[in-house]
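In: No letters, just coordinates:
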């Protein structure tokens, strides 16, 4: 083989821009999903990455052959490791669906349309000021692109991995996650247990932890559970000119206020303890001692985190966000039913059942019904040590040599949680350096990734692939 030549970051940016211009917006409302756009993006990948499609085997994954909301795409790159390499592959994940942009219709017809607050049209894929701007640049088409760019370069150079590699790209991570669930089921049927799974998640950040000046590469070794909980109560209704005391909306508002007034107690979970232990050697001043003794000072440290900002607070407690409210259908009509949706992110060590039980106690109102709309417990915790973890460290050294590798608990849910059923080493890391503003732009306004970060992301992924160890067990030769 020849030495792989990684693409110029500017060229990577152009290809990411092309994908952003295909508005693959997810929705739980079937009429809002433009299936043709999803098919268009899958076809565009074949144009942009011909070597990948020439050598890797592609499989379109969905629950049924006639689904109209796109397909998850899974590529298999056959390695040289025989049966053992087939059974224990490396899996690189991403998803190509994106969330809607407030102010734009769904589905999106005009990719040049502007949206309130955005510096550039969200689906125009503008490359300007050293960045690619648009919905999906960070969540998660950017990660998809750097994975494909690295594989394209390695395939073009004639390189073959020592164990199988899968590229698993979901089409509905932002909604149901059925694509990833089906992909995992198919691998399980084939007796495959991935050696390592890497999906979106943490990033290279600076200033995220007090007293730590060095850039830190935070890699999720677990993710919080997720629960959508409906709170509802009923009443007789009637005309708004003759309201009764303590009506449905009042009781619902009181329940919400009680939840807000009684947050879950802060606690240092295993991943956060590992985070602080890792950063102790890199902290300055008194924080070095605090981090080093976090186990002994756990209650104090956990309480301190709740006062450091929304991200540190979310690291140490189960959070509840009331995201939707519904009452009367008319301005002069008393509500017969009042509803709210509480989106809960569950800290490792707690479960859907324990969360519902606590909220029931906090609300303390038998007229309020709590219904689990959907819920999943926190993921298992993957080890922050061993050959898989060291492989991530090796790739980081080639792309962000000054960054400190550290574990943490991922706050948001990802498709990777589906893979915990078949792999003990599931990590969550997007190989980009991100500012606080960029992290806030995910699902928000002015989402963008820098061109330089795209280049470093390709370098990270290529280094990861090139350093993948061969299977240790004796592998049967291929026929």
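Out: Thanks, I have it. None of the values given here were measured: they were computed from a predicted structure.
In: contacts and neighbour counts: CA atoms only from here.
Out: Noted.
In: And the residue nearest in space to the middle of the chain, how close does it get to residue 95?
Out: When C-alpha atoms, centre = their mean is applied to the chain, the residue found nearest the centroid is residue 414 (3.9 Å). Separation of residue 414 from residue 95 (C-alpha to C-alpha, to the nearest Å) stands at 9 Å.
In: Tell me the residues that contact both of these two, please.
Out: Listed as contacting both residue 414 and residue 95 by C-alpha atoms under 8 Å, 6 or more residues apart in numbering are residue 173.
In: Three-state assignment for the residue lying farthest from the centre of the chain, please.
Out: Centroid-distance maximum for the chain: residue 242 at 48.5 Å, with C-alpha atoms, centre = their mean. Secondary structure state of residue 242, per DSSP: H, G, I helix; E, B strand; the rest coil, is coil.
In: so how far is residue 334 from it?
Out: Using C-alpha to C-alpha, we find residue 242 at a distance of 9 Å from residue 334.
In: Give the burial count for residue 293, as a bare number.
Out: 16 (other C-alpha atoms under 10 Å).
In: would you list every one of the helices in the stretch 51-200 of the chain?
Out: Using DSSP state H, counting those that start in this stretch, the helices of the stretch 51-200 of the chain run over residues 82-87, 141-156, 178-189.
In: Put this next to the previous one:
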């Protein structure tokens, strides 16, 4: 087969991408028919999986499969999610988000990187192994959520179901890290970053109330002025930077591949942590987010009309809390930064950062490293702290080994396309990912 041609596994992903399974916090706004179509597509594209594995529907549209292995000891959970975020109608997509166009060596569309690539990659690997008559060394569970993007209940239901069966996973693997190219200035080698923890995803609302009135008679220091000042104060007082243990290990492992001038700093990251943390803050948004809790103002609202002074002005603030910080400490920091009693700070939803899964002298992490080395020999496997949030956080209560890694090569531009426009996956990169999942399942013994 020509490397530029799509593989059969890729064409199956293309079908999934063309189904607009957009999740919403309001169940009434969810297109149930789209999720039903996706379930049908999964059953048709992966028939062995659906005839030989035990399937359980959970929490609306989420799915859980059991692949019985040679032993029920040390069960493994492979996770992904079937839902996607909405598409901004004003975004300038090269190819329409749900057309699933194959062009220029990529499959384009919403979900190609987040996260139908993992759904299709896992299913393709399982389907292939079933066709060979392969039996995994231990039970394997496939947990596919349908509301991950809206912090839904699918994964919670999966945990509850497994608990009711007395299943305590030995290892859980969800999306998260990737084989990241262009991940750090001057580092040529791709870094296979495996999330051993994730930040806590917490949301606040800033609200300022006032009298409002006619725009021809503006009063000083009204709601919009106070809100704008509060936003600027948040920008001017970011959270302090520090280096958690996984990030220190990440830089130690990158050191041999860094420019000569940076190698001593990175190799001795534990001794030079404060200096390295300051350097990362200056290196850009992606590196800076690795070393501190972040706060992003994501929504603004004010007057309903351009000639009316707002009586209430609001701003949504999304905070990603670094392990070692907490919802309480983040709340205190925001209050201190805003320093205005007229600005109400309301907690909308909260999640603490997850525990850090072991990565030193840990067989489960070594298994992931070994599989990376076999499929991506040019990549440097390393632990890191995931900046986003995944469904796997719910499994931390029942499993000590929760990891986050999507085995696909991604450039910096591709990583920036997640939740944005022109999301796309390389044709060869997808096939590599399928091989990685298959090799992982073979390596369980």
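Out: That came through, no problem. Bear in mind the structure is a predicted one, so any value in this text is a computation, not a measurement.
In: Quick check: TM-score for this pair?
Out: The TM-score (TM-score structural alignment, normalised by the length of structure 2) is 0.96; 440 aligned residues with a C-alpha RMSD of 1.4 Å.
In: before we move on, back to that, need the winner for burial among the helices of the stretch 51-200 of structure 1.
Out: Burial of the helices of the stretch 51-200 of structure 1 is given as mean neighbour count (mean count of other C-alpha atoms under 10 Å); helix 141-156 ranks first at a mean of 24.
In: What range does that helix cover in structure 2?
Out: Matched against structure 2 by TM-score structural alignment, helix 141-156 of structure 1 falls on residues 116-131.
In: Return the mean post-superposition distance for the matching stretch against structure 1.
Out: Compared with structure 1 after fitting, stretch 116-131 of structure 2 has a mean deviation of 0.6 Å; criterion: mean C-alpha distance after the TM-score superposition for structure 1.
In: Could you find the counterpart of the residue nearest to the centre of structure 1 in structure 2?
Out: By TM-score structural alignment, residue 414 of structure 1 lines up with residue 390 in structure 2.
In: quick one, what contacts that match?
Out: 148, 174, 175, 176, 198.
In: how near is the residue farthest from the centre of structure 1 to residue 460 of structure 1?
Out: Counting by C-alpha to C-alpha, the gap from residue 242 of structure 1 to residue 460 of structure 1 is 66 Å.
In: Next: residue 171 of structure 1.
Out: Relative to residue 460 of structure 1, residue 171 of structure 1 is positioned 24 Å away (C-alpha to C-alpha).
In: These two: who's more crowded?
Out: Each of residue 171 of structure 1 and residue 460 had its neighbours counted (other C-alpha under 10 Å), and the higher figure belongs to residue 171 (29 against 26).
In: Verify the stated contact: the more buried one with residue 62.
Out: No. In this structure, residue 171 of structure 1 is not within contact of residue 62 by C-alpha atoms under 8 Å, at 9.1 Å.
In: what residues are shared contacts of these two?
Out: Listed as contacting both residue 171 of structure 1 and residue 62 by C-alpha under 8 Å, 6+ apart are 71, 72, 179.
In: what does the last one align to in structure 2?
Out: Counting by TM-score structural alignment, residue 179 of structure 1 lines up with residue 154 in structure 2.
In: what's the spacing between stretch 180-191 of structure 2 and its chain's center?
Out: Computed by C-alpha atoms, centre = their mean, to the nearest Å, the chain-centroid distance of stretch 180-191 of structure 2 equals 19 Å.
In: what does stretch 397-410 of structure 2 give?
Out: On C-alpha atoms, centre = their mean, the centre of stretch 397-410 of structure 2 falls 10 Å from the chain's centre.
In: how about that stretch: buried residues?
Out: 398-410 (16 or more other C-alpha atoms under 10 Å).
In: same deal with stretch 247-266 of structure 1?
Out: Residues of stretch 247-266 of structure 1 classed as buried by neighbour count (16+ other C-alpha under 10 Å): 247, 248, 249, 251, 252, 253, 255, 256, 259, 264, 266.
In: Which residue numbers in structure 2 does stretch 117-125 of structure 1 align to?
Out: Aligned using TM-score structural alignment, stretch 117-125 of structure 1 spans residues 92-100 in structure 2.
In: first vs last residue of that stretch, how far apart are they?
Out: 16 Å.
In: same deal with stretch 38-51 of structure 2?
Out: Using C-alpha to C-alpha, the two ends of stretch 38-51 of structure 2 sit 17 Å apart.
In: Output the residue interval of structure 1 matched by it.
Out: Under the alignment (TM-score structural alignment), stretch 38-51 of structure 2 falls on residues 41-54 in structure 1.
In: and the matching stretch, how far out from the chain's middle?
Out: In terms of C-alpha atoms, centre = their mean, the centre of stretch 41-54 of structure 1 is found 24 Å from the chain centre.
In: try stretch 152-171 of structure 1
Out: On C-alpha atoms, centre = their mean, the centre of stretch 152-171 of structure 1 falls 22 Å from that of its chain.
In: and what of stretch 462-472 of structure 1?
Out: Distance of stretch 462-472 of structure 1 from its chain centroid, counting by C-alpha atoms, centre = their mean, is 24 Å.
In: Throw the shared contacts of residue 171 and residue 62 of structure 1 into JSON lines and include distance to residue 228 of structure 1, thanks.
Out: Converted to JSON lines, these look like this (distance: C-alpha to C-alpha, whole Å):
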{"residue": "71", "distance to residue 228 of structure 1": "25"}
{"residue": "72", "distance to residue 228 of structure 1": "24"}
{"residue": "179", "distance to residue 228 of structure 1": "20"}
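In: Which of the residues you listed sits closest to residue 185 of structure 1?
Out: Nearest to residue 185 of structure 1, judged by C-alpha to C-alpha, of these is residue 179 at 9.9 Å.
In: Report the contact partners of the closest one.
Out: With C-alpha under 8 Å, 6+ apart, residue 179 of structure 1 has these contacts: 61, 62, 63, 71, 72, 170, 171, 172, 173.
In: Ok, residue 112 of structure 2 next?
Out: Here residue 112 of structure 2 is in contact with 13, 17, 423, 424, 425 (criterion: C-alpha under 8 Å, 6+ apart).
In: Trace the fourth one over to structure 1, please.
Out: Matched to structure 1 by TM-score structural alignment, residue 424 of structure 2 sits across from residue 448.
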